[in-house]
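K.L.:
just coords:
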């Protein structure tokens, strides 16, 4: 990898945009390397949580037009735009993803973080869906993700105007979960990752994150409740369910044995 680094320690995979000299300007190569890194994290049974961050003082300033742009192919129904190569891979993850963001996060820097389970930002972070100001269109399926996070009204404001907004506005709208000082954002992300690893069952987390995205848009709650019933009935034979209850009663940390993706229920509708 040239534009991304990938490291695993203490069951956390760290995926880092690594072009600090270009303020992590987004490239086609970076998009493909990000997808490959998330593929590796999802396959690796030793990885429980992924942290996505950027090297240097900025997360990502958007497409690096000086590095060949987006390599647009013209009319081509089979082509996947670069931001979506990352965002859709994050969406399909079985493991939680924490985005640790500092400095500028505009264009692709704003779109690729939307499918993450958590977005922690620095107090100096700046966001922007600036496409209307470039004569372009939103990417990374952001018109699907963003309204689900902040509501349609705020998504319309940010995307139609294309204006850049600060971390406080992003927090107030629900786009980010918490703000920290710039030199503390990554530490707080690892702290959250350790909490998830210690206290949550990997199979449960994988199913829950998929259910929230894939089941909540349905027109009726009835098929969701049917899946709930099947999952809960199956918990009778789940070692993790027994361990979760026993560790709670014994007031100790749980020792999970279920693995992702091996132990995911085979009947899940997705």
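P.N.:
Structure's in. What do you need? Keep in mind it's a predicted model, so treat the numbers as computed, not measured.

K.L.:
contacts and neighbour counts: CA atoms only from here.
P.N.:
Noted.

K.L.:
The stretch 51-200 of the chain: strands as residue ranges?
P.N.:
Here the stretch 51-200 of the chain has its strands, by DSSP state E, counting those that start in this stretch, at 97-101, 104-106, 118-122, 126-128, 164-166, 178-180.

K.L.:
List the contacts of the fifth one.
P.N.:
If I follow you right, that is strand 164-166. For strand 164-166, the external contacting residues (Cα atoms under 8 Å, 6 or more residues apart in numbering) are 106, 124, 125, 126, 127, 128, 129, 130, 158.

K.L.:
number of nearby residues for the fourth one?
P.N.:
For residue 126, the neighbour count with other Cα atoms under 10 Å is 25.

K.L.:
residue contacts, it?
P.N.:
103, 104, 105, 106, 164, 165, 166, 167.

K.L.:
TSV please, covering those and showing neighbour count and distance to residue 235.
P.N.:
As requested, these are exported to TSV (neighbours: other Cα atoms under 10 Å; distance: Cα to Cα, whole Å):
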residue	neighbour count	distance to residue 235
103	23	44
104	24	44
105	28	41
106	27	43
164	16	46
165	15	45
166	15	44
167	24	41
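
K.L.:
Use this one as the comparison:
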């Protein structure tokens, strides 16, 4: 069962997160810890003893929570992170070894729905990466909209190390992030790489010192939460869908999205705020 912990604001009552369970089970026993900080929802993988390896329970928690987030207008930003020394070091190998086909199906089905939901969420999703991100962990961070990693973070495709191909949409997202040639190199050779290399390849948004990771992610989340959510939802949908459209189709989609934003009162309010800030800057220079 997943565990929720409200930090600030009024948290939505997620279906999986019953108050009775909260009273009976400590946060430390939950595979996924949910923390609400105003409009930012933090999802933290909580299996540090196995470097947050993805098991069926964690995959199911992610699927159910993302279903709820998709219809929660009070959530404006989602942050993914891992407890302890890793973001996520792949899947649960013990379960896969004991029942290869059955465990793979039970694990992949909820994980794949979670990945699809991330791409379709109106809210931006940030991955905060420390330590190792391998296998399923790499697939999850590739599904996120923005990825901030610590300088010490390490990455590995890892699937070929256990004699399989990939899951979690990696064959779709990795070539789009780094290009086909680089994606094939990462996947076929299975060589690990650093945060600096991942940034250079286009896999990451930003790399920061380990000590600055939490603050960098929090700052980014606050900035996103302050933006007009409908505009961000349209931007996410337009960017993610662009490769499936012709230029003419994309121009039409942009037109419709812009008009939808313009008809909202927040649009004029944002323009007024822009002029007010510019006027204040000009007056400051004049003084």
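P.N.:
Looks like it arrived, so ask away. Quick caveat: nothing in here was measured; it's all calculated off a predicted structure.

K.L.:
that older thread, dump the contacts of residue 126 of structure 1 into CSV; add distance to residue 222 of structure 1 as well.
P.N.:
Below are the contacts of residue 126 of structure 1 laid out as CSV (distance: Cα to Cα, whole Å):
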residue, distance to residue 222 of structure 1
103, 43
104, 42
105, 39
106, 39
164, 41
165, 39
166, 40
167, 38
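
K.L.:
and which of those residues is nearest to residue 142 of structure 1?
P.N.:
residue 106 (12.4 Å; Cα to Cα).

K.L.:
Touching, the closest one and residue 131? I think so.
P.N.:
No. Using Cα atoms under 8 Å, residue 106 of structure 1 is not in contact with residue 131, being 9.7 Å away.

K.L.:
And the helices in structure 1, which stretches?
P.N.:
For structure 1, helices defined by DSSP state H occupy the ranges 28-43, 82-91, 108-111, 142-150, 152-161, 167-173, 185-199, 202-215, 222-234, 239-249.

K.L.:
Could you single out the most deeply buried of those?
P.N.:
Counting by mean count of other Cα atoms under 10 Å, helix 108-111 has the highest mean neighbour count of these, with a mean of 27.

K.L.:
Now do the contacts for the closest residue to residue 205 of structure 2 other than its chain neighbours.
P.N.:
Take residue 205 of structure 2 and drop its neighbours on the chain: the residue closest to it by Cα to Cα, 6 or more residues apart in numbering is residue 147, 5.0 Å away. Contact analysis of residue 147 of structure 2 by Cα under 8 Å, 6+ apart lists 126, 127, 128, 129, 141, 203, 204, 205, 206.

K.L.:
Translate residue 147 of structure 2 into the numbering of structure 1.
P.N.:
Taking TM-score structural alignment for the superposition, residue 147 of structure 2 sits opposite residue 119 in structure 1.

K.L.:
Its match and residue 176 of structure 1, how far apart?
P.N.:
5 Å (Cα to Cα, to the nearest Å).

K.L.:
try residue 148 of structure 1
P.N.:
For residue 148 of structure 1, the distance to residue 176 of structure 1 equals 13 Å [Cα to Cα].

K.L.:
Between the two ends of stretch 157-164 of structure 2, what distance do you get?
P.N.:
11 Å.

K.L.:
Pull out the buried positions in it.
P.N.:
157, 158, 159 (16 or more other Cα atoms under 10 Å).

K.L.:
who's in contact with the aligned partner of residue 85 of structure 2 in structure 1?
P.N.:
Using TM-score structural alignment, the partner of residue 85 of structure 2 in structure 1 is residue 57. Neighbouring residues of residue 57 of structure 1 by Cα under 8 Å, 6+ apart: 20, 23, 102, 103.

K.L.:
The second one pairs with which position in structure 2?
P.N.:
Pointing back at residue 23 of structure 1 there. In structure 2, the residue paired with residue 23 of structure 1 according to TM-score structural alignment is residue 51.

K.L.:
Then the last one?
P.N.:
Residue 103 of structure 1 maps onto residue 131 of structure 2 when the alignment is built from TM-score structural alignment.

K.L.:
doesn't residue 86 make contact with that match?
P.N.:
Yes. Between residue 131 of structure 2 and residue 86 there is a contact at 4.2 Å, judged by Cα under 8 Å.

K.L.:
What about the contacts of residue 57 of structure 1, which one has the most neighbours?
P.N.:
residue 102 (31 neighbours).

K.L.:
Could I get the contacting residues of that one?
P.N.:
Taking Cα under 8 Å, 6+ apart, we find residue 102 of structure 1 in contact with 54, 57, 58, 59, 121, 122, 123, 124, 125, 182, 185.

K.L.:
about what we covered before: tell me which of the contacts of residue 57 of structure 1 you also see in structure 2.
P.N.:
For the contacts of residue 57 of structure 1, the contacts that are reproduced in structure 2, applying both residues aligned by TM-score structural alignment, their matches' Cα atoms under 8 Å, are 20, 23, 102, 103.
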